[in-house]
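Asks: Sequence and predicted structure are below.
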Amino acid sequence: MGTTYLGMELRSPLVASAGPLSQTVDGVKELADTGLGAVVLYSLFEEQVLAQAERDTLLEELNDESFPEATSYFPAIADPEVVNPAAAYLSLVERAASAIDIPLIASLNASGTGSWVDFAQQLADAGAAALECNIYFVPGDLALTGADVEERHLEIVAAVTQAVDIPVAVKLSPFFSSPGNFALRLVEAGADGLVLFNRFLQPAVDVEQLAVVPGVTLSSPADARVPRTWIASLRHRTTASLAATSGVETPEDVVAYLLAGADVVMTTSSLVRHGAGYARRLLEGLDEWMARKQFRSVSDFRGLLAVPPEADAGGLARSGYVAALEKAKATYGSLRA
């Protein structure tokens, strides 16, 4: 049931994606003990890295002004109660990587380039087998063009991949005018793999309090349709690794992603709902399906439902759209779109 992802040989195609279950060594060990192929740590944000760098710079400047006769010198901002997120993350990477026998993938959440990029190599030095660059950039500036947004993504990917000597996967959103083409451009910029897709956290509205309410919702199987569609389109058009994420709840969801062409299937929501041990049920279900269909390995059926390399992808998508409308008409009556 093994697979290859980012050049790494994994024992299974199921991977724990970044989330609340991978915030401690014990949590990572519990995930690894279920048979998962790899574990992605929770994301460290570029803002956390930059804030710590600024704090370290200020400490250095204060120390520059000290003198040898100062036998006891404690900078006022060196508060022992202040947690250093970057240092804590590095420590977790080091301890967790040595505690498990599967690859540990670090995750950096970024929206731009900057000095934080240098921190990526520190993660590799600490024991991360690979890096997932989670690009979360919502262009609130309405004057920003689509080309500007894409260029920022490409700059981030180029900077990170040049800074590290481990594989880099890019987690991106589907909200581009041409997601497939842009995915290929990210690979050209240096990405070793693509994680499809990130989910923007869209707030709710409290109509009684007249307030915007932030929150996080777990994914549902319906969320798998968009990433599955683009994975199927990309499978035969790139040699980069493809990771599926969002919408995994049952073994059938795992199978569907693999049939579309995913190298690995990532999940967090199902494990949060049912516990880390639920990964065993997903893997058992995958194994049962393979036995029933007489597939001996994942590679035997991966990409069977991907868009054929010689197919007109645009025409195929259009025909699927028309077929869906015809089916809807037959099921629900007249439907106009």
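Replies: Cool, got the structure.

Asks: Please count neighbours and contacts with C-alpha atoms only from this point.
Replies: Fine.

Asks: Which residue ranges of the stretch 1-150 of the chain form strands?
Replies: 3-5, 8-10, 14-16, 38-45, 104-110, 130-135 (DSSP state E, counting those that start in this stretch).

Asks: cool, and the stretch 201-337 of the chain?
Replies: 204-206, 211-213, 241-245, 264-267.

Asks: Does the last one pack against any helices or strands, and if so which?
Replies: Spelled out, it's strand 264-267. strand 14-16, strand 241-245, helix 251-260 (3 or more C-alpha pairs under 8 Å, 6 or more residues apart in numbering; DSSP states H and E).

Asks: Show me how far that strand is from its chain's centre.
Replies: Relative to its chain's centre, strand 264-267 lies at 9 Å (C-alpha atoms, centre = their mean, to the nearest Å).

Asks: dropping in the other structure now:
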Amino acid sequence: MNLTTTYLGLELKSPLVPSASPLSEDIDNIKLMEDAGAGAVVMHSLFEEQLILEKYELHHHLTYGTESFPEALTYFPDITNFRVGPEEYLDHIRKAKETVNIPIIASLNGCSVGGWTEYATLIQEAGASALELNIYYVPTNPDLTSTEIEQNYIDILTSVKAAVTIPVAVKLSPYFTNTANMAKRLDQCGADGLVLFNRFYQPDINVETLEVEPYVLLSTPQAMRLPLRWIAILYGHIQGSLAATSGIHNAHDVIKMLMVGANVTMLCSVLLREGITHIQCLEKDLREWMEIHEYDSVRQIQGSMSQLNCPNPSAFERAQYMRALQTYNPNSGRVYTPF
């Protein structure tokens, strides 16, 4: 079976790609991912806040004491004693590239336009095959318009694309007024691919300590319905690649995502639960399904169940919505929802 696929212009040996997670912080884990059959690896994220903090720390050390004595204005500490940015992240990319033969995709996580986007250049120089922009942005200002929010995404992408030549993917949230239009605009502004979707982690409240606490819930298979639907809608309407993420736990999930048009399926929660070697199980089950259903390659599967040939996707959505409600069986608690 030919499992090869193309993502961001890169030829991958498999559509199974571990997404950004703490697992990639260890070089041995990245090697294990390659050995288990991963087509590429998305590195853990480098956050905008980390880069801003480093910048201000350097500025503090370079200017500390300059107001105390006139002669201090000519004195600066040795710049090699301070890190301009998280050098460990760049070193990690270099080591990963030396260790494995599959593409290494770096991840920048931020929400505003600024100097942190210039770090993309250093990531490229470190050897990353591509860059994923994880724009994690939860607007809370009621005076901020949807136009301003969307333009922020465009500005971040434009800034990064002007700085690098490696492919750039944008990881999106699903909470746009018109996701299809936003995807089209990013595609037109040079995004080499879209990752659907980012999961927002809502905090919890400790009623005893009266403190807000971080609370991370790993995804369940039900979470795949949202990216499944939108990839089906977008397939064939944008030039860039489509990556499916969230809720992919077994080979059937992988197959469904490929059927609606995904170039790759990204894995996170399932690997945190089952371990990195679970990639082998997914690949084995994928191959068996392809053999039973007489598919010779992943490319034969891709897009076969998309909405590309549907003249009115909105009407299709309404029809499926009504059909789901009409076919609900209260005895089984199950709703038939074909994609």
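Replies: It's in. What you see is a predicted model; the values in this text were computed from it and never measured.

Asks: returning to that earlier point: so which of the strands of the stretch 201-337 of the first structure comes closest to Ala169 of the first structure?
Replies: The closest of those to Ala169 of the first structure is strand 241-245. By C-alpha to C-alpha, the value is 8.1 Å.

Asks: The closest one vs the second structure, average offset?
Replies: For strand 241-245 of the first structure, the mean deviation from the second structure after alignment is 0.2 Å (mean C-alpha distance after the TM-score superposition for the first structure).

Asks: Where does that strand end up in the second structure?
Replies: Mapped onto the second structure using TM-score structural alignment, strand 241-245 of the first structure spans residues 241-245.

Asks: Need the contact partners of stretch 248-266 of the second structure.
Replies: 5-7, 14-19, 220-221, 224, 228-229, 231-232, 235, 241-247, 267, 269-270, 282-283, 285-286, 298, 301-307 (C-alpha atoms under 8 Å, 6 or more residues apart in numbering).

Asks: what's the span of it, first residue to last?
Replies: 7 Å (C-alpha to C-alpha, to the nearest Å).

Asks: Pick the most deeply packed of the strands of the stretch 1-150 of the first structure.
Replies: By mean neighbour count, with neighbours taken as mean count of other C-alpha atoms under 10 Å, strand 14-16 ranks first of those at a mean of 27.

Asks: which bit of the second structure covers it?
Replies: Across the second structure, the stretch matching strand 14-16 of the first structure (TM-score structural alignment) is residues 16-18.

Asks: what's the mean distance for the matching stretch versus the first structure?
Replies: So stretch 16-18 of the second structure averages 0.4 Å relative to the first structure (mean C-alpha distance after the TM-score superposition for the first structure).

Asks: Can you name the residues in contact with that stretch?
Replies: With C-alpha under 8 Å, 6+ apart as the test, stretch 16-18 of the second structure has contacts from 33, 37-42, 264-268, 271, 279, 283.

Asks: Export the strands of the stretch 1-150 of the first structure as JSON lines, with columns for distance to Leu325 of the first structure.
Replies: Below are those laid out as JSON lines (distance: least, C-alpha to C-alpha, whole Å):
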{"stretch": "strand 3-5", "distance to Leu325 of the first structure": "37"}
{"stretch": "strand 8-10", "distance to Leu325 of the first structure": "40"}
{"stretch": "strand 14-16", "distance to Leu325 of the first structure": "34"}
{"stretch": "strand 38-45", "distance to Leu325 of the first structure": "39"}
{"stretch": "strand 104-110", "distance to Leu325 of the first structure": "39"}
{"stretch": "strand 130-135", "distance to Leu325 of the first structure": "34"}
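
Asks: mind checking which of these is nearest Asp64 of the first structure?
Replies: Checking the strands of the stretch 1-150 of the first structure against Asp64 of the first structure by C-alpha to C-alpha gives strand 38-45 as the closest, at 29.3 Å.

Asks: The second structure: matching residues for the closest one?
Replies: Strand 38-45 of the first structure maps onto residues 40-47 of the second structure, going by TM-score structural alignment.

Asks: Return the distance of that stretch from the chain's centre.
Replies: Stretch 40-47 of the second structure sits 9 Å away from the centroid of its parent chain (C-alpha atoms, centre = their mean).

Asks: among the strands of the stretch 1-150 of the first structure, which is nearest Ser98 of the first structure?
Replies: strand 104-110 (9.3 Å).

Asks: Now tell me what touches that closest one from outside.
Replies: By C-alpha under 8 Å, 6+ apart, strand 104-110 of the first structure touches 18, 38-46, 93, 96-97, 120, 123, 127-137.

Asks: Please apply the same query to stretch 170-177 of the first structure.
Replies: 132-136, 146, 157, 182, 186, 191, 193-200, 226-227.

Asks: please redo it, this time with the cut-off set to 7 Å
Replies: Here stretch 170-177 of the first structure makes contact (C-alpha atoms under 7 Å, 6 or more residues apart in numbering) with 132-135, 191, 193-199.

Asks: Any buried residues in it, and which?
Replies: For stretch 170-177 of the first structure, a neighbour-count test (16 or more other C-alpha atoms under 10 Å) marks 170-174 as buried.

Asks: same thing with stretch 213-233 of the second structure?
Replies: By 16+ other C-alpha under 10 Å, the buried positions in stretch 213-233 of the second structure come out as 219, 224-233.

Asks: Thank you kindly, that will do.
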